[in-house]
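K.L.:
model this:
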Amino acid sequence: MLKDVFLKEVRERGEYDTDHEADRAARVVLALLGAHLVGGERSELAARLPETYALILLNPLQAAEPLSPERFVRATAAWIDGATDETARWDVGAVLSVAAEAAGGDLTHRVLTQLPPGYDELFGRPAAP
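P.N.:
Down below sits the predicted model:
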């Protein structure tokens, strides 16, 4: 996926006024996500993202422990100036739903199996009842 296409999708879903805002959200969310993924799934997801974001996903700080979806959102809020938990949830959803589309269903499912329960909603894929 080209960077312009990825950013356009994130910008539309996140209802950002500028590409800069969409880029900031993408960088923070993908850095946090990369800290939680290991092995082939992280590499496969990176291969489906624009190079700029792939490098962020592949070179994260390592997480000491897996974050619950709520803590992931709070961590995102802590890294984005002026963000609240509510706006960070919006940021996370915009970025991860675009990443999920780039990844496709099978890879997204495999990524979700590495994460604590509840991330499916953040990826725009609510769990089946």
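K.L.:
Only C-alpha atoms from now on, for both contacts and neighbour counts.
P.N.:
Will do.
K.L.:
Tell me which stretches of the chain form helices.
P.N.:
Using DSSP state H, the helices of the chain run over 3-14, 19-34, 39-47, 51-58, 69-79, 85-103, 105-114, 119-122.
K.L.:
end-to-end on stretch 117-129?
P.N.:
14 Å (C-alpha to C-alpha, to the nearest Å).
K.L.:
Run through who's touching that stretch.
P.N.:
68-69, 89, 92-93, 96-97, 99-100, 112 (C-alpha atoms under 8 Å, 6 or more residues apart in numbering).
K.L.:
Now the second one, please; I'll put the structures next to each other:
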Amino acid sequence: MVLRREAFLGQVKERGEYETEQEAQRAARVVLALLGAHLVGEVRAQLAARLPEDFALILLNPLQSAEPLTPERFVRATAAWIEGATEQTATWDVGAVLSTVADAAGQDLLAQVLFQLPAGYDLLFGHPQPT
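P.N.:
Have a look, this model is predicted:
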């Protein structure tokens, strides 16, 4: 099921405790652009199919990443792309967006997404995996 744009942004706004939809949208754009650089093939396409169209396009046309970022470096990269962000606020931004993405993905697809990412991303998505 595809999340409607308003529902997606509403969840990100609520989880990130943003005052405006613009703040939620900015966080979503940056985090999805970085996430898209880490996913390939069918998994990226399936995830994009569950997101609102404008966010799906960001996921499918990502920022290029030379190497997979560890969760810590992913948060740092997010902070670098969001004006005025710190690592603490970026952690909040990443969690708000990725937990919403996880809900849209569902358990099976989320497991495939996490399989493509370095260890530790389960925590960023708000779905800690047993070790």
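K.L.:
re the thing from before, could you dump the helices of the first structure into TSV and include distance to residue 128 of the first structure and mean neighbour count?
P.N.:
Shown next, in TSV, are those (distance: least, C-alpha to C-alpha, whole Å; neighbours: other C-alpha atoms under 10 Å):
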stretch	distance to residue 128 of the first structure	mean neighbour count
helix 3-14	23	18
helix 19-34	23	21
helix 39-47	22	17
helix 51-58	28	19
helix 69-79	17	18
helix 85-103	17	21
helix 105-114	13	16
helix 119-122	10	20
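K.L.:
Tabulate the ones you listed in a markdown table, adding columns for distance to residue 129 of the first structure.
P.N.:
Listed next are the helices of the first structure as a markdown table, based on distance: least, C-alpha to C-alpha, whole Å:
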| stretch | distance to residue 129 of the first structure |
| --- | --- |
| helix 3-14 | 25 |
| helix 19-34 | 25 |
| helix 39-47 | 26 |
| helix 51-58 | 31 |
| helix 69-79 | 19 |
| helix 85-103 | 20 |
| helix 105-114 | 16 |
| helix 119-122 | 12 |
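K.L.:
what range in the second structure does stretch 74-88 of the first structure sit on?
P.N.:
The counterpart of stretch 74-88 of the first structure in the second structure, using TM-score structural alignment, spans residues 76-90.
K.L.:
Distance of the residue nearest the centre of the first structure relative to residue 48 of the first structure?
P.N.:
The centre of the first structure sits closest to residue 96, judged by C-alpha atoms, centre = their mean, with a distance of 3.7 Å. Using C-alpha to C-alpha, residue 96 of the first structure is found at 13 Å from residue 48 of the first structure.
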